[in-house]
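Asker: Just a sequence and a predicted model for now, questions to come.
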Amino acid sequence: MFTTRPTLQGTFGMVSSTHWLASQSAMAVLEDGGNAFDAAVAAGFVLHVVEPHLNGPAGDVPVILAPAGGRVRVLCGQGPAPAGATIAHYRSLGLDLVPGTGPLAAVIPGAFDAWMVLLRDHGTRTPAEVLKYAIGYAEHGHPAVERITGTIEAVRELFETEWTASAAVWLPGGAAPAPGSLLRNPDLAATWRRLLAEAEAAGPDREAQIEAARRTWREGFIGEAIAAHAARPAMDSSGERHAGVLTGDDLAGWSAGYEEPVTYDWRGWTVCKAGPWSQGPVLLQQLALLDGGLPGALSGVISPEGLGSPEYLHALIEASKLAMADREAWYGDAAEVPLAALLSPEYNAARRALIGDRADPALRPGSPDGRTPVLATHAGRTTPAGDPGYDAMGIGSTAAGAPPGTGEPTVAPTGEMRGDTCHVDVVDRWGNMVSATPSGGWVHSSPVVPGLGFPLGTRLQMTWLEPGLPSSLTPGRRPRTTLTPSLALRDGEPVLAFGTPGGDQQDQWQTHFFLDVALRGRPVRGGPDLQGAIDAPGWHQDSFPSSFFPRATRPGSVTVESRAGERVIEELRRRGHRVTVAAPWTEGRLCAVARDPETGVLSAAANPRGMQGYAVGR
């Protein structure tokens, strides 16, 4: 099978991430004797510097980790809503949706603390040893990728007129950095150097330094600056200036923590995801729907022979619609989620019977355990073609009257990636494996905290301003994030870590990737053909409310890469899908690493789309 790059193989260590500098920094940690967790932390901080349009240290990061010989765990770096984030408060401001930008959308930052907890509990290096790569790029500069330039240019007016602290960092000399020019962030470098000085003052003990760094973030000069900044009114996507509700007490009272993964067994594989405070179980529900015999002419298409056929794509698209509809009705952190029922054979047999030969554009959540699904009023509406919100995706959108900088840019209707999130996977020679999806705190999400060099995140936009829903805005509860790393086992052994940026599309692209790996089996070279699965023509559907402001729905819409072929595209249209044909290499930004427990052979691959993600290893 022709691939854009080889699937890398070796026995020492493998890294795949969404930026080559992060991948190589992680590999440098492995070469220096660090383990997969040390390497992932170093990569995470580098991603904050080299992909600032996609993530930042005040953003979020869920992590799935599998220590060699230990059990798989989820480390939750998704901060909850602040104590003052009540529906009544937001409604009193005349809002019916949480803004997509600005301090009012800020949750308690989760990424920094999660990286430090991972380093403390599973790493071997000090904070200075993992932060040195990020500090170097922030201080001395890194070549700006084209999409950084595009993002900053799209929000230039907002920076110059409203978010002047952001202009000071991202418009050096009054101009956005040219692609390939060195982009520096001296404020961020100074922040990390001061944090390290305070951490090292705690003494030579590695864990003491990590705990001191965490205190500095939450209660020291960083926490104080964040709390003061959040209280200042700033222009947001509502078109008004609002102050946030995040306080120093919120920062001091939260820390990242561990959870058990949600799992599903599929044809000899066990797939592990974060809980339903994320959209992770959506992937598991799709596997459950595709586990039994599909009805009618679709019977048998989930097979090696069916891969890539029109019938195969139609089945995946329709299963995705059902799973995403359940996400909309049942997932969240503000109410009990009937997860066992949602993944049960009985429930999915009934849901599977709804998959017909024709496309169904309706939002059809099910009734697990006989419960009646309830949708947010806004989610129950469809967004018709021609409405300003229908095609509201991408940087600089002015849909629904929103100013530039709205929401999390994910995928344009044509499939073009505008930026959104990052990902990193690492496996080392000892068998440690980790998958992490950092996001939030984008340059266009909120004003830069003066003197710190980074903005706050805006994950609260994923909550509803209606009470009684699993994803209602609720103090102390996490917004239902789209961030969703994956880890899979065979016979109880971790063998595959993977993930992708892409907002609501993440568990659509990951399902497509995983099925390609699982159905093709083990090629002659020994190990899964990761690169072939990543390179396979991609797609996504939008028949559900977007997680991002202004929460648009595009009923029946499916975006398919042109490489899927005219026969596939025309057959999908014949079945009733509203197909947008995207450019050849636009759907997905997957990363993956793998390990064969029998031979110790490690593998890695990365997405060629956007020419930014790279795998390294030996």
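Answerer: Happy to help now that I have it.
Asker: Going by C-alpha atoms from here, please, whenever you check contacts or count neighbours.
Answerer: Fine.
Asker: Show me which positions of stretch 112-131 end up buried.
Answerer: For stretch 112-131, the neighbour count (16 or more other Cα atoms under 10 Å) marks 112-120, 122-128, 130-131 as buried.
Asker: can you give me the end-to-end distance of that stretch?
Answerer: Start and end residues of stretch 112-131 are separated by 11 Å (Cα to Cα, to the nearest Å).
Asker: For that stretch, which outside residues touch it?
Answerer: 29, 34-39, 41-42, 44-45, 57-59, 61, 67, 75-77, 192, 196, 206-207, 209-210, 213-214, 217, 255-257 (Cα atoms under 8 Å, 6 or more residues apart in numbering).
Asker: just the strands in the stretch 401-550 of the chain please.
Answerer: Along the stretch 401-550 of the chain, counting by DSSP state E, counting those that start in this stretch, strands occupy 424-428, 433-436, 486-490, 493-499, 539-541.
Asker: Report the separation between Ala325 and Arg418.
Answerer: Taking Cα to Cα, one finds Ala325 at 25 Å from Arg418.
Asker: quick one: Phe2 and Gly532 touch, right?
Answerer: Yes: with contact defined as Cα atoms under 8 Å, Phe2 counts as touching Gly532 (7.5 Å).
Asker: Compare the two and say which one has the larger neighbour count.
Answerer: Comparing Phe2 with Gly532 by other Cα atoms under 10 Å, the one with more neighbours is Gly532, at 21 against 8.
Asker: rewinding a little: which ones among the contacts of stretch 112-131 map onto strands?
Answerer: The strands, defined by DSSP state E, take in 61, 75-77, 257 from the contacts of stretch 112-131.
Asker: And those, which is closest to Ala359?
Answerer: Relative to Ala359, the closest of the ones in strands among the contacts of stretch 112-131 is Val61; by Cα to Cα it sits at 34.6 Å.
Asker: Now do the same contact list for the closest residue to that closest one other than its chain neighbours.
Answerer: Once flanking residues are discounted, Val61 sits nearest to Pro438: 4.2 Å by Cα to Cα, 6 or more residues apart in numbering. Contacts for Pro438 were tallied using Cα under 8 Å, 6+ apart; they are 44, 55-56, 59-62, 111, 421-423, 483.
Asker: can you map out the helices along the stretch 101-250 of the chain?
Answerer: Shown for the stretch 101-250 of the chain, the helices assigned by DSSP state H, counting those that start in this stretch span residues 111-122, 127-140, 146-154, 156-161, 164-170, 186-200, 206-219, 221-230, 248-252.
Asker: nearest to Ala582, of those?
Answerer: Among these, helix 146-154 comes nearest to Ala582, with 18.5 Å by Cα to Cα.
Asker: one more structure, for comparison:
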Amino acid sequence: MTFTTRPTLQGTFGMVSSTHWLASQTAMGVLERGGNAFDAAVAAGFVLHVVEPHLNGPGGEVPAIVATVRDPAPRVLCGQGPAPAGATIAHFRSLGMALVPGSGPLAAVVPGAVDAWLLLLRDHGTLRLADVLEPAIGYAGAGHPLVGRVGETVAAVQSLFEEDWHTSAALWLRNGSPPMAGEMFANPAYARTLRRLVNAGRTVGADRETEIEAARRAWREGFVADAVDRFSRIPFQDSSGRPHAGLVTGADMAAYAASWEEPVTLDWHGYSVAKTGFWGQGPVLLETLSILDALDDPRGYEPATAAGIHAQVEALKLAFADREAWYGDGDVPGKLLLSAGYARDRAALISARASTELRPGRPGGAEPRLPARVVAGAARRAGLDATTGEPTVRADGVTRGDTCHLDVVDRWGNMISATPSGGWLQSSPTIPELGFPLGSRLQMFWLEEGLASSLAPGRRPRTTLSPTMVHRDGEPVLACGTPGGDQQDQWQLPFLLRHLVGGQSLQEAIDAPAWHTVSLPKSFYPRDMEPGVLVVEERLDRDVLAALRGYGHEVRLSGPWSLGRLCAVARDPGTGLLSAGANPRAMQGYACGR
């Protein structure tokens, strides 16, 4: 029996896995009170805003994939807000910018997370708004013990808060110092914001749908939109090194609504794997699986051998090159990118030597176009700006701004995979009367015309957020995901191979040594790339590490438990048996269930 850091949980009542134990137990509590998976997910989603404010917030976004008992086909919940009406390339060029800043009001898109959670509750939940918001209101109002990384994040931006982002300093530096690990911390302003949303619902009618719609209006057209509009007009320092006002207005807030859409799917080895559309990076995972199949070599499915890792890394590089050239919120040749013939063409490029080139394909013979900065080659960064980016984990295992993840399955078979992110405490100054900042997702657009992900008003940024749902014979069997920016689909790939092909349990597949390549243009400011570099947890077998270097990879060792924060829940439709696993890395993710 393989040792795991914790058991793969099993039961028949309900399962939850998330990146914070308070969110997981909140969701489980909702299930215990008779709520379904979607009630539980909404309650946990709002708790994540409170307990992981350095990883997500109300001013951020959330894509999710759901399957219901009534309709088990996967559907995408899009809670990704678009660029505001004033966000034009010409505007940024007039400010002397070649890149959208990685932080500050100018980098904000319209916040989408709250409206998306409320839409999910309206359409698929069963509980009242007050019931699902009660835990988050309690933690924000009365306080909760902070994880240490919140204080570390505040410490990294303390001077900025003290010198310019004074509203953030008032919230996070109350005694002149960052909060300590385990310190009880409250956010009364956000608690009041949530109470006002509940009260807005209570004043208009008795049925739950009417309540929820009233709360959505209060967010998009009422007091929240008014506060966002006023605060966005104030210039604050951003990662460009200069102060700028934001572009999000009350009119932008009113014009946006979260929505439902069809997923992109791939039939693979008896499964159907569902991802968000090509406006996000999710189809990278599907492209990679297609390319591995086209290699027609079973060694390519082995995530623990040098031959398997090499094949998977090289397939990922090709898929990410296509992301850079073709993915965006527009007309994308998706069917061609996921076709078997195209996969064979791409697989033919993989050799026994690691590639250091960015090689986008030509679906249907079309000529790819890459950003000029990528073509010229962005230099490696000498340091890290703690206000920017989503993510990654440095070689010492320290995270910057990142993301959350949440999976829930209930006893009836409802299932959801959600990846909340953005609106980090370090992304933009706190709006004092609301208790949270806006996000900085606009940084994922290019300030260059004619690209798949060029900035334009009303377009969604090519987000890295990438929840996954897997079906078999038309029934949902697995929901999974992870924080990690450009690494999200990279860390999910070996997990899926271990579990779906190798037969490992959820926890075995999560615990296994992780790796990812940074030989691709980063999605976050300043959009650099490190050709040929493969980051690997140092507990990977030494012989495998040596063989990877023999393939030509520049292997960079990371901490033994530093890469990925995977969550997963599963269901066997034949028996009704539920299972869950959670990531031990970062020491705050937990699964629960019975």
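Answerer: Perfect, I can see it now. Since this is a predicted model, take the numbers as computed values, not measurements.
Asker: corresponding residue for the residue nearest to Val61 of the first structure in the second structure?
Answerer: When the second structure is aligned by TM-score structural alignment, Pro438 of the first structure is paired with Pro420.
Asker: Do I have it right that Ala213 of the first structure meets Ala197?
Answerer: No: look at Ala213 of the first structure against Ala197 with Cα under 8 Å: they stay out of range, at 9.1 Å.
Asker: quick one: which of these two has more around it?
Answerer: Shown here are Ala213 of the first structure and Ala197; by other Cα under 10 Å, Ala213 has more neighbours (26 against 14).
Asker: So which bit of the second structure is stretch 498-517 of the first structure matched to?
Answerer: By TM-score structural alignment, stretch 498-517 of the first structure lines up with residues 480-499 in the second structure.
Asker: Span of that stretch from start to end?
Answerer: 11 Å.
Asker: any idea how far it is from the chain center?
Answerer: Put simply, stretch 480-499 of the second structure sits 11 Å off its chain's centre (Cα atoms, centre = their mean, to the nearest Å).
Asker: So the alignment partner in the first structure of Val150 of the second structure versus Gly356 of the first structure, what's the distance?
Answerer: Matched across to the first structure, Val150 of the second structure falls on Ile148, judged by TM-score structural alignment. Look at Ile148 of the first structure and Gly356 of the first structure: by Cα to Cα, they are 43 Å apart.
Asker: ok, these two, which is more surrounded?
Answerer: Here Ile148 of the first structure and Gly356 are compared on neighbour count by other Cα under 10 Å; more neighbours surround Ile148, at 24 against 17.
Asker: Pull the contacting residues for the more buried one.
Answerer: 51-53, 179.
Asker: now do Ala186 of the second structure
Answerer: Neighbour list for Ala186 of the second structure: 139-144 [criterion: Cα under 8 Å, 6+ apart].
Asker: Now, of those residues, which are buried?
Answerer: Among the contacts of Ala186 of the second structure, those classed as buried by 16+ other Cα under 10 Å are 139-141, 143-144.
Asker: Which single one of the residues you listed is nearest to Ser440 of the second structure?
Answerer: Distance to Ser440 of the second structure across those (Cα to Cα) is lowest for Ala140, with 23.0 Å.
Asker: From what I see, that closest one and Tyr190 are in contact.
Answerer: Yes: under the criterion of Cα under 8 Å, Ala140 of the second structure makes contact with Tyr190 at 6.5 Å.
Asker: secondary structure class for Val569 of the second structure?
Answerer: strand (DSSP: H, G, I helix; E, B strand; the rest coil).
Asker: In CSV, list the ones in strands among the contacts of stretch 112-131 of the first structure along with neighbour count and distance to Pro99 of the first structure.
Answerer: What follows is those, written out as CSV (neighbours: other Cα atoms under 10 Å; distance: Cα to Cα, whole Å):
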residue, neighbour count, distance to Pro99 of the first structure
Val61, 34, 21
Leu75, 23, 27
Cys76, 24, 24
Gly77, 27, 22
Gly257, 14, 27
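Asker: Can you tell me which of those residues is nearest Val245 of the first structure?
Answerer: Closest to Val245 of the first structure out of those is Gly77 (19.7 Å), distances taken as Cα to Cα.
Asker: For the spatially most central residue of the second structure, which residues are in contact?
Answerer: Centroid-nearest residue in the second structure: Leu465, 3.3 Å away (criterion: Cα atoms, centre = their mean). Listed by Cα under 8 Å, 6+ apart, the contact partners of Leu465 of the second structure are 62-63, 280-282, 419-421, 483, 485, 488.
Asker: Of those, which is the most crowded?
Answerer: Counting neighbours by other Cα under 10 Å, Ser421 comes out on top of the contacts of Leu465 of the second structure with 34 neighbours.
Asker: Hmm, Asp402 and that one touching each other?
Answerer: Yes: using Cα under 8 Å, Ser421 of the second structure is in contact with Asp402, at 7.1 Å.
Asker: Can you work out which residues contact both of the two?
Answerer: 55-56.
Asker: Same list, the contacts of Pro438 of the first structure, but as TSV with distance to Leu460 of the first structure please.
Answerer: Converted to TSV, those look like this (distance: Cα to Cα, whole Å):
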residue	distance to Leu460 of the first structure
Gly44	22
Asn55	16
Gly56	16
Gly59	11
Asp60	12
Val61	15
Pro62	16
Ala111	15
Thr421	16
Cys422	19
His423	21
Leu483	14
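Asker: If we only consider the residues you listed, which is nearest to Cys591 of the first structure?
Answerer: Cys591 of the first structure lies nearest to His423 out of those, by Cα to Cα, at 7.0 Å.
Asker: Could you find the counterpart of that closest one in the second structure?
Answerer: Under TM-score structural alignment, His423 of the first structure pairs with His405 in the second structure.
Asker: List the residues that contact its match.
Answerer: His405 of the second structure touches 18-19, 417-420, 481-483, 566-567, counting by Cα under 8 Å, 6+ apart.
Asker: What I need now is those residues written out in TSV, including distance to Ala83 of the second structure for each item.
Answerer: Listed next are these as TSV, based on distance: Cα to Cα, whole Å:
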residue	distance to Ala83 of the second structure
Ser18	29
Thr19	28
Ser417	25
Ala418	22
Thr419	20
Pro420	18
Gly481	25
Thr482	25
Pro483	23
Leu566	29
Cys567	30
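Asker: looking at those, which has the most residues close by?
Answerer: Using other Cα under 10 Å as the neighbour criterion, Ser18 leads the contacts of His405 of the second structure with 38 neighbours.
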